[in-house]
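[1] Give me the fold of what follows.
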Amino acid sequence: MVAERILVVEDERVVARDIEKRLKKLGYIVPASVASGEAAVEKVAELRPDLVLMDIRLKGQMDGVEAAEQIRSDFDTPVIYLTAYADDATLQRAKATEPFGYIVKPFDERDLQVAIEVALRRRLSETAIRVALEKEKELSELKSRFWSMAAHELRSPMTSILSCAQLLEQEHHRLTEDRRREFLYMIQQSVRSMDQLLNDLLAVGRVESGSLKFEPASLNLEEFCQRLVEQLQFSAEPDHHIVFNCQGQCEQAYLDPKLLRHILTNLISNAIKYSPHRSPVYFNLTCVEGEVTFQIRDTGIGIPPDTQKHLFQPFQRANNVGQIPGTGLGLTMVKRCLDLHGGRIEIESEVDVGTTVIVRLSQHQQVDRQLERTMLS
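    Below is the predicted model:
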């Protein structure tokens, strides 16, 4: 266990050495001892200790109370006051800085240790509460954005379906065959968009509930990818062609087929969606020395540099997507699935040039995890 680091602020050198000796005897680390408030602020900024033992009466322009107030404001480091005497006005000033303890000199080691342990425990509790509140706030904001996005994304295809259906009903006799087919195609595309959104929402729900598990199985990766390409090619627009290529020994692998399907479906669908008409999407599978590499490359709109920093955050979409539909959940789910799989992802993209995504996985995940468990036991 790592010992806590405590900064001593005491202008009487003999007293300071005595406190250092007691702290070290109790098992704490004293990274520094200073004699002024100004030096205390500087050392806290430099060393970031876990706790400061602060004498109230210090030489110099800044006393212990002023130093503690600045330390709390700038670094949020807990402070315990040490003093032999202080008048009422000074005590009131000290209380206003919300100290984590107050020890009156002279004190014994037991008093010192109790005060320090109580302060450190309080610090841990306050940190845990603050983190919990921040997460709760973040979750609340995320849920609000989630439902707002879901409502918006569902409303758009539903409106298209309703409009097309009404036109087909009301203008049926006046519409040409090509026009009717166009409306039917728009209805199909809207249904696919809604289906993708619902799949993303259900996947997010499974991740948040913990029901999305890592369950590897024996796979012939080349056949798996070929079947996936056929399915995606069938649902893609006719003028988009997926060019699949396989290299290496990919007939035997232990990977999770559900997670892998979700990863590859999202990445290939994105490549198709953000590519111009009649442009191919290249999907390469490589198996070398126990590592599987999936590469998906397109010549589409690309991802702006400022967006690339936030690619895996929920609901993040680039500002160059225009009217192309999407939820901003696909890459978030890809990253979650990869984390469960123990994989890595690299994305290289240039606006108006295209995007290349590389996913790397161990070819024998099940065996690797068994070995890891054996080594840890």
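
[2] C-alpha from now on. contacts and neighbour counts both.
    Will do.

[3] Next secondary structure after the longest helix along the chain?
    Counting by DSSP state H, the longest helix found in the chain is helix 109-170. Next helix or strand after helix 109-170 toward the C-terminus (DSSP states H and E): helix 177-209.

[4] Please give the structure of this sequence too, so both can be compared:
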Amino acid sequence: MNRPLRVLIVEDSEDDAELLVYELEHGGYAPVYERVDTPSAMNAALDKQQWDIVVADYTLPSFSGPAALNLLQERGIDLPFIIVSGTIGEEIAVAAMKAGAHDYLMKGKLARLAPAVDRECKEALERRKRREAEQTVRQNEERFRALIENALDIITVLGTDGIIQYESPSIEKVLGYEPGAIVGKNIVDYIHPEDTANFLNTLNQVAQNPSITLSIEFRFQHQDGSWRILEAIGKNFIDNTVRHGNVFSSGLSSIVLNSRDITERKRAEEIRMALEMERELSEGRFNFVSMMSHEFRNPLSTIIMSGELLKDFSDTISKEQKDRCLDRIEDSAQEMMRLLDDILSLTKAEVGKLEFKPQPFDLAEFCYNLVEGMQVAGGNKSRINYVIKGECSPACMDENLLGHILANLLSNAMKYSPEDSEVEFEISCHEREANFKIQDQGIGISTEDQHQLFESFHRGQNVGKIPGTGLGLCIVKKFVDLHGGKISLQSQVGVGTTFIVT
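    All right, here's what the predicted structure looks like:
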């Protein structure tokens, strides 16, 4: 099947035009053609429709091949232009080619016409595709430039040596610099010294991984000398990056940074966090006062009731009853005193005012005396099995704080264990480190409670009516921290608890 071809023939001879058409048909084309022999006729034909190729005689009575070529060029139309003539010499033909003609043929050798048309039509198609691609690129570049130059974000292009090659106009609005004033400078000169290392490390990663995009926050100096916080993403668009020990290595062509000013957002976050902290402190103070009121209410109620009983019925109650009232008043007062001491110790520890005075002492003897005193005070409720391993004397600790730590853990072990049970108290010393292990057979601590065990006023859900303030372990944790130690536990409900202090 012959290929369609629209041919504009510039020729004054109808016979010569027919001969050209015949050669094209013979070469496999189905030409649709129009013959013109004047400039006006050619213009009319070009206005009427699109053409695939122009074949022109060199010399016409009222026109010429070069004039037709010039007319086509003035109209900005890129069509294959082939000159066919029987009169021009080689020099004239070469001049016509230099002027823009694509080929020339002698009328006596038209066998080359179809191959020449085929070749020139293909080249014309390639030229058209190339123009369209270039036009698309130009349009994309124009759109991209318009986006960059009107964007609120700062677009920065860094060279291989860290020199700023391009800055978008938005930098003047955000940071006060005219784009031209900062181009040619090293970006590191404008970054806060404390942020430089992290900034370069991030760009290093971008340099080594061209396929990734990384984000970073850094402080950039404003033109007025203040520091603004920028949030940026960096991208290396060049493949086969080579690194030579520096973020701006010779293998990089450019790194593009897209930055935005988040200073006000950061300040708003700081204000929000400060308000949130203040709210939490207010809630903490409220909860603390509420818990204090609750803890003091019971002993105060006991004192008031016992005092009213002595006041209103002192003439009728027996001496034994009076003694019991006085004992309850004394016990409640001592309970309140212990609670106040715990609160004072906790407050001092939290504000850093607690005295910490480590001194050398005999740890083995200290613990022996502590156990003996607690065993006497605890009566027959639980027996403390005291074991010491290794050479533990002398030790350098704060005796007062250590006594509070061990006394609290041992008293808890005895308090939450059944009567006549045993509490294991083991001390092991090795290479200037003392480990204390206190193990009971008590009610145990649930997993849920273990997460909050060292918080103020927290008590286990299974303590029932066993008395306590919920401050002891919180204070123990503070005192252990002052010694630079650690406290841990293992517990199972209904089996017992083991505390280890190191």
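
[5] Drop the TM-score for these two in here.
    After superposition, the two chains reach a TM-score (TM-score structural alignment, normalised by the length of the first structure) of 0.62; 279 aligned residues with a C-alpha RMSD of 3.9 Å.

[6] on that earlier part again, so the longest helix of the first structure versus helix 177-209, what angle?
    160 degrees (axes from the mean of the first three to the mean of the last three C-alpha atoms, to 10 degrees).

[7] can you give me how far helix 109-170 of the first structure is from the chain middle?
    Computed by C-alpha atoms, centre = their mean, to the nearest Å, the chain-centroid distance of helix 109-170 of the first structure equals 13 Å.

[8] which other helices and strands contact that helix?
    Contacts defined by 3 or more C-alpha pairs under 8 Å, 6 or more residues apart in numbering; DSSP states H and E place helix 109-170 of the first structure against strand 79-83, strand 101-104, helix 177-209.

[9] what sits against the residue nearest the centre of the second structure?
    Central residue of the second structure (C-alpha atoms, centre = their mean): residue 215, 6.3 Å from the mean position. When contacts are counted by C-alpha atoms under 8 Å, 6 or more residues apart in numbering, residue 215 of the second structure is found next to 202, 231-234.

[10] Go again with 7 Å.
    Residue 215 of the second structure sits next to 232-234 when contact means C-alpha atoms under 7 Å, 6 or more residues apart in numbering.

[11] now residue 154 of the first structure
    Listed by C-alpha under 7 Å, 6+ apart, the contact set of residue 154 of the first structure reads residue 194.

[12] hmm, back to that, strand 79-83 and the longest helix of the first structure, what's the angle between them?
    160 degrees.

[13] So for stretch 296-309 of the first structure, what gets flagged as buried?
    For stretch 296-309 of the first structure, a neighbour-count test (16 or more other C-alpha atoms under 10 Å) marks 296-303 as buried.

[14] Generate CSV for those residues, with distance to residue 159 of the first structure and secondary structure as supplementary columns.
    Shown next, in CSV, are those (distance: C-alpha to C-alpha, whole Å; DSSP: H, G, I helix; E, B strand; the rest coil):
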residue, distance to residue 159 of the first structure, secondary structure
296, 33, strand
297, 33, strand
298, 31, coil
299, 31, coil
300, 28, coil
301, 27, coil
302, 29, coil
303, 29, coil
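
[15] which one of those residues is nearest residue 66 of the first structure?
    residue 303 (49.8 Å; C-alpha to C-alpha).

[16] which element is the alignment partner in the second structure of residue 215 of the first structure on?
    Using TM-score structural alignment as the criterion, residue 215 of the first structure maps onto residue 357 of the second structure. Using DSSP H and E, residue 357 of the second structure is not contained in any helix or strand.

[17] So residue 357 of the second structure versus residue 482 of the second structure, what's the distance?
    To residue 482 of the second structure, residue 357 of the second structure is 10 Å away according to C-alpha to C-alpha, to the nearest Å.

[18] same deal with residue 453 of the second structure?
    From residue 453 of the second structure across to residue 482 of the second structure, the span is 18 Å (C-alpha to C-alpha).

[19] Then residue 307 of the second structure?
    Residue 307 of the second structure sits 42 Å away from residue 482 of the second structure, going by C-alpha to C-alpha.

[20] And residue 57 of the second structure, by the same measure?
    Here residue 57 of the second structure is placed at a distance of 106 Å from residue 482 of the second structure (C-alpha to C-alpha).

[21] These two: which is more packed in?
    Using other C-alpha atoms under 10 Å as the criterion, residue 57 of the second structure and residue 482 rank with residue 57 on top: 28 against 17.

[22] That one is in contact with residue 10, isn't it?
    Yes. Using C-alpha atoms under 7 Å, residue 57 of the second structure is in contact with residue 10, at 6.1 Å.
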